[in-house]
Every structure is written in C-alpha cells, then in structure tokens.
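# one predicted model, sequence on top.
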Amino acid sequence: MAQTLHRKRRNSKPPSKAWRTVVAVFLGAVIIGVGAFLAFTFFSKGEPTTPTSPPPPPPVTETVQADMEAETLAPRRIPRGLTTEEALDEALYSALARLGAPKNSLRIRKSGKIEGLDRDLIEIRAEISTAFPMSMANHQVQSSWREAGGDIIDCVENRLGRQVTIQAGFGGITTRRVVLSRQQKEPLSGKVCLIIDDFGALPLREVRGFLSLKIPYTASVMPSEEFTDEVYSALVDADIEMIVHMPMEPEGYPRVDPGEGAIFVSLPPREIKKRIESSIAKLPRAVGMNNHMGSKATADKPTMAAVAEALETTGLFFIDSRTSVYTVAEEEVRKRGIPVTSQDGNIDVSDDSTAIAKKLLELALASREREGGMLIVGHARPNTLIAINRVLPTLEKWGIEFISASEMLAYRNRED
C-alpha cells in the first residue's frame, strides 16, 4: 500500500498555473495583513507589545515641564507676578537670618540688568557669623533657595574660602547674586526657652539625666501622676524652675484621657478654680502653668475665662501649649492682666533622637530671626535628653542663649 501511494505522488502532475496564482494571492494577503497589524500596534496609543520596543517615557511632572520650557523657550521669560520671587526671597532672607545675618544687616542693591530681560539683577551681600563654617553657610543658602522652588545657576568660592558668590534664580535665569563673607563682629545671639513637659509620668531613674543639663530650662510637672512626688522633690533639690503642666480636655476625650484632675468644658467655674488650686498646692514651687493636651478646653472661651480667673490671684504666668489652632487661651488670660505667651515649636513629635536633634537645631537657629526668641517644648523622655546633649555644644558655638520660662516672659513683655 505504501509503495502504491509513493508511485502516485511521484507520477502526479505539477500544479496548474491557476493554482499557483491562487496561492501567491493568498500569501500576499497574509503578508499585508500582518504588516497592517504591526503598524497599527506600533502607532496606537497603547504601550508597544514587541520586546525590542523602548519603554514609554516617564510622566511629565510640573517640575520637569518647567525645566523643559526653560531650556527650549527663546527668549526665556520670568513668570508674571511677584509670587515666585517673593517666596524665594523670603526663603533666602530666612536662611541668612539663621546664619547670623538678619535682613536689616544685608546690603541689597541693583547690579545691572538680567541678561535678555528688562529686569534688575539684585545683589545681596551678607556677613555670616563666624560660628558657621563657610561651606555650611553655602549649603544652607543653596538648600533653602532650591526648596523654595529656585535654581542655583553657579557658585564661586574665592579669597581662600572666606567669600562665596552664589548665582541664584529660577527657570534657568539668574535673578539674585548672593555674596557671603565673614562677619568681623561677635556672632548674633538668639534667645531660646526650653520647656520640658510631662515630668511625673516616668520614674525618676528614667529622667534623672535632665537634672544635670548644663543649660537653664523649665520643667513642666504633671500634678497628679504616679511619680510626681519623687520627681518634684528632685527638681527642687536641683533648683530647676518648674511650672504646673495642667491637664485639660482634648478633642478625643474619653478615648484620649488627659489624666486626674483635668479641666473639662462641662465643669462650672467654681470646680475649675478648685482643680487649679489643688494642682498648684501639690507643686508649691511652681511659678507658672501650661496646658497638658487641652485641644478642646483651650478653644472654649468660657472655660479659659474660668482658668484665667482662677490664676488671677496666684501670681503664676500662663503659657499656651497651642494644642489647637482654634485656641483662645492667650487671649482670655491676657484680659486678666496675667503674664502670658505661647510656645513656638515642639522638638519631639517622634521619639527618635536624631529627628529630635535636627528639630532642635532648626528651631534654635530660628531664634536669630525672632525678636521675641523661641519658646520650644520637649518631653521628659530618654531620647529627648540624648538629642539635647548631642546638640548643645553646637548651639553654644552658634551663640544661642538659653533662658528659663520666667525670663522669656519678662523678655517678651519688656517695655521697648
């Protein structure tokens, strides 16, 4: 059977001309169809499906778009309005103030025109405190300018590292020439008040290191905690200034409990006065008070009016911890003629010593540009103590002066 079939194939006639034509047409149609499919795939909006095709470009962000426009537009133009320039200048002046060169000490002048534009190029000369290495000052200025959205076009260091010239701008255009040089006078000092909250919440063995801090500070003691008595006695022996850390109702109550003897908005004025007097009696060496929690209480006018009335005859000052953006505490206490102020920043929102040290440096530097200094709050925790001790030598070198809360109140309320 196999041999018969073989003979039939060998003796079969070649395909006719018509059949060859049909096959050629069919193959041509297949080739055209495949080509059309590949072309459609390549030019469609979807991503390429072939392995050798390049990946799609990354999305164009606003920053990338701005950079692209700065490189391609001719002539290049500064965006209309002063918003961008004002933000950049504010960042620059703030950075210079932290370096010991407040705005009123700067030499600012026009220095020709911006190339290709009918706008003035501004030169700013600043004398930097000798407490800062010039490389650090250079980094601080450049970082602040960039973080505000600007560009650093060029930077030249000369005079053996005693002067740095920074060409700064935005959109690739130089709009400011910043010249940093050394001060010939003593570093500008900033005043910092450091309040350490929550004494009494932890046993003395965990917070004993605060007793030997080499700077003036104020301890804020919770009046009714488990370890209040032993910590209070140790603070008295160490002659450290104290204030009452008065528990007050937070927005999250009862899920968040402010502690025993707290002030609640539902309490009548007589009960509020009773609780304040009881707390003060437990800490007779206290010279002032600030609020523990209290985001709800300090935003309630009747409650804070009752607190102020209770404080009126005690001789204590009050510091608003600003746990609410809606606080009326300072306003209500001031009405009674009681010395009052507010905190300016918290150094230990996270319990990480490196983050705490960085925040303390930032806030302490800011005291150079604040006429009333900076009132900074930390908490009586081991990592906060580690961070404070780590940065104190640097802060001393920068000319930062630490004062107590009572001294800060007197400083802020001084007569000009």
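Now that the structure is in, tell me what you want to look at.
# rest of the way, CA atoms for contacts and neighbours
Fine.
# wait, A305 sits on E330?
No: using CA atoms under 8 Å, A305 makes no contact with E330, being 10.2 Å away.
# would you map the helices across the stretch 201-350 of the chain?
In the stretch 201-350 of the chain, the segments counted as helices under DSSP state H, counting those that start in this stretch are 204-207, 228-237, 269-282, 301-311, 329-335.
# between the ones you listed, which one is closest to S350.
With distances scored as CA to CA, the stretch of the helices of the stretch 201-350 of the chain nearest to S350 is helix 204-207 (17.7 Å).
# can you give me the end-to-end distance of stretch 156-173?
Stretch 156-173 has an end-to-end distance of 17 Å (CA to CA, to the nearest Å).
# stretch 261-271 too?
Stretch 261-271 has its terminal residues 10 Å apart, counting by CA to CA.
# another one to put next to it:
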Amino acid sequence: MISPKQLLAGLLLSALISSAALGEPGQAKLAIIIDDLGYNLRAGLRTIALPGAYTLALLPSTPHTLALAQAGAAEGKELMLHAPMANTAGLALGPGALTESMSRAEFTASLRHSLEQLPGIKGVNNHMGSALTPLPRPMGWVMTEAAKRDLYFVDSRTTASSRAYEVASAYGLASAQRDVFLDHERDRAHIATQLKRAIAIAQHKGQAIAIGHPYPETLDVLEQAEPLLRAAKVSLVPASQLVRKQTPGAQACLLPPVMLRRPLTANAPVFASKKWWVLRYLMPSGYERKTPVEKHDINTRS
C-alpha cells in the first residue's frame, strides 16, 4: 500500500515534470501604434525605418498617405486607417472627417472614401474623437463598415467617456483599447518614462497597446527601444496580435441571480440588450447612466 508521504511525493514529482515540459511562459507583448502619419514625409519615412513591428496609423487624403502606405507595406509594417473624428475642442479634422452632425449617408460616404484609399490596411483607430466616440450610433456606423472589410478597431481613448470599444465588441469586431499615450508631453524623458510604463503593463497583463506620434522626440526614444524591450523580455508585435473578439453575452448571464433582482415597476425601463441586467441591477446609482449599445437602432438616444 502506498503511504500518504509516498503519494504526496509522487504528486509533487508529477507537478515538477509537467512544469518542466511546459517551459517558461510566453513573452509579454507590446504593440506600439504611430498615429498621424501622412503630412510629413520625412517623419513618416523615419517612422517606417524603426526596427521592429510598429503599427502605422495613416490619415486619409494627405499629400503622402499613399507613398507612406506603400513604403510601410514594403518594410513589413502593419497599416491602419487613422480616422479623423469630431472633438470637443473644435480642432480642425482635415480630409475624411467624421462628425456627429453628418447624416448616415454623408458619414458612410466619407468613411468609405478613406477606407478605399488604403486597401492594405488591417484595422482602424480614431484620430481625436472626444466628441464622437462617446456616441454609440455613429460609432456603430464606423463598425458596420469595418466589419464588412474584416478590420479590427483600436479605441485610442482620447476621452474617458469613449464607448468605441464597447460598440466594436457589440458588432463582433476584433478590438482593443489603448493603454498608454507615449508622448502627451513632447519631452524625451517623459516619453521614455511612458515607454517603461507600457512595458510594465505588458509584463503585468501579458500585453499592452501604446500610441505615439512621429515627433522627433518620440522617434529618438523608439530608435533606442530595442535593448530595453529585449531586457524586459517583451516582444514588439503588430496591433492585430492584441485585438480580441468578445463572445456575445460572455460578460453577463441572461438571468441574474435572485439576490440581484429588483421588483420591476410598471414604468421601469426595459433594456433590449444582453447586458441589460448588468446596467439595471449592478450599476450603482452614482454611476453615469449609459444608453445600451445596440446594432439595429433600437435606441433613439445617441
């Protein structure tokens, strides 16, 4: 008969063997998206020359959009459309602008024109957008066009109230959110600190997405980033490797436990969403109320 000590020893040995067979876990992954490419050819070419799998986000209809797209593709860089979206500061958007005042036909025509300029793109992210990304309806129009082309969406999160990632998930797009802005301050020391912060997040979570711009200060830092990434055991990857599709209803059950249900009154709002009970029963009253995200214009409020 095997004694308890022998059994325990056998289990520990099995665990050690299994651990050795599995080896070290995979490296953490970091995607770095460089936005605002298209107006400055020299800065764009310097960005393309960065060593590693940087992702290039190109503005539509700029003087150098097509040339940089071709050069980036030739160097094996992943390309995205950097779609200009309305902002609360009233800053000029340039060609390809998407605003909340457009009709759906105008909005869709502008977006399609931008997308058709860049047939080699893999995804879309927002340029500015603090006024547009909180609005589910126009963001749904964006996701409709992106889904037709099997593109992913990265929410740049230029505002804390953005719902772009939520809408992208509801439409079944592979999507993700920005974790770190590298160069909100155009200072080399600050950018280096932000890069280290992005690396730390990747090490903690297994992955992270950072966004920067083709500023000389940013490029100076990124040109020296390879040894830092290697020492941290973090792999630089295209953004497409870090986006995920959400399983419909994965974050909420269709019927909440009894202890979470409240009696419904005659005038209680009914949310036509799989997440309705999360919003109705789990959100504390002090939180901002949200319009449920729907794909079929069920909700009239933006």
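Sure thing, it's come through. Keep in mind that this is a model prediction, so the values were computed, not measured.
# can you calculate the TM-score here?
Between these two chains, after superposing, the TM-score reads 0.70 (TM-score structural alignment, normalised by the length of structure 2); 226 aligned residues with a CA RMSD of 2.1 Å.
# returning to that earlier point: could the helices of the stretch 201-350 of structure 1 go into a markdown table alongside distance to F26 of structure 1?
As requested, the helices of the stretch 201-350 of structure 1 are exported to a markdown table (distance: least, CA to CA, whole Å):
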| stretch | distance to F26 of structure 1 |
| --- | --- |
| helix 204-207 | 89 |
| helix 228-237 | 96 |
| helix 269-282 | 97 |
| helix 301-311 | 90 |
| helix 329-335 | 89 |
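# between those helices, which one is nearest to E147 of structure 1?
Comparing the helices of the stretch 201-350 of structure 1 by CA to CA, helix 329-335 comes nearest, at 33.2 Å.
# pull up the aligned stretch in structure 2 for the closest one.
Counting by TM-score structural alignment, helix 329-335 of structure 1 falls onto residues 164-170 of structure 2.
# give me the mean deviation of that stretch from structure 1.
Mean deviation of stretch 164-170 of structure 2 from its aligned counterpart in structure 1 after superposition (mean CA distance after the TM-score superposition for structure 1): 1.4 Å.
# residue contacts, the closest residue to R157 of structure 2 other than its chain neighbours?
Of all residues not flanking R157 of structure 2 in the chain, R178 sits nearest, at 6.3 Å (CA to CA, 6 or more residues apart in numbering). Listed by CA atoms under 8 Å, 6 or more residues apart in numbering, the contact set of R178 of structure 2 reads V154, D155, S156, R157, A208, I209, A210, I211.
# hmm, the fourth one is touching F181, no?
When you say that, I think you mean R157 of structure 2. No: using CA under 8 Å, R157 of structure 2 is not in contact with F181; the gap is 9.5 Å.
# give me every residue that touches G206 of structure 2.
Contacts of G206 of structure 2 by CA under 8 Å, 6+ apart are Q27, A28, K29.
# turn these into TSV, including secondary structure and distance to V243 of structure 2.
TSV is the format used below for those (DSSP: H, G, I helix; E, B strand; the rest coil; distance: CA to CA, whole Å):
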residue	secondary structure	distance to V243 of structure 2
Q27	coil	17
A28	strand	14
K29	strand	12
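# take those residues and lay them out in a markdown table including neighbour count.
Formatted as a markdown table, the contacts of G206 of structure 2 follow (neighbours: other CA atoms under 10 Å):
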| residue | neighbour count |
| --- | --- |
| Q27 | 15 |
| A28 | 22 |
| K29 | 24 |
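# N125 of structure 2 and T193 of structure 2, how far apart?
The value you get for N125 of structure 2 to T193 of structure 2, if CA to CA is used, is 24 Å.
# quick revisit: out of the contacts of R178 of structure 2, which one sits closest to V234 of structure 2?
A208 (10.0 Å).
# the counterpart of that closest one in structure 1: how many residues sit nearby?
Applying TM-score structural alignment, one finds that A208 of structure 2 aligns to M374 in structure 1. Residues contacting M374 of structure 1 under the criterion other CA atoms under 10 Å number 25.
# ok so, going back, need the residues touching each of R157 and F181 of structure 2.
By CA under 8 Å, 6+ apart, no residue touches both R157 of structure 2 and F181.
# which one in structure 2 is aligned with F170 of structure 1?
In structure 2, F170 of structure 1 lands on no residue (TM-score structural alignment).
# would you confirm that F170 of structure 1 contacts D151?
Yes: contact criterion CA under 8 Å: F170 of structure 1 and D151 qualify, at 4.9 Å.
# which stretches of the stretch 301-416 of structure 1 form strands?
317-320, 340-342, 345-346, 374-379, 400-403 (DSSP state E, counting those that start in this stretch).
# same deal with the stretch 1-150 of structure 2?
With DSSP E, counting those that start in this stretch, the ranges of strands along the stretch 1-150 of structure 2 come out as 28-37, 55-58, 78-85, 123-128.
# so who does E145 of structure 2 touch?
T108, L111, R112.
# before we move on, what about A176 of structure 2?
Going by CA under 8 Å, 6+ apart, A176 of structure 2 touches F153, V154, D155, Y165, L242, V243, R244.
# conserved subset of these in structure 1?
Mapping the contacts of A176 of structure 2 onto structure 1 (both residues aligned by TM-score structural alignment, their matches' CA atoms under 8 Å) leaves F153, V154, D155, Y165, V243 still in contact.
# most neighbours, which of the residues you listed?
Neighbour counts for the kept ones among the contacts of A176 of structure 2 peak at F153, which has 30 neighbours (criterion: other CA under 10 Å).
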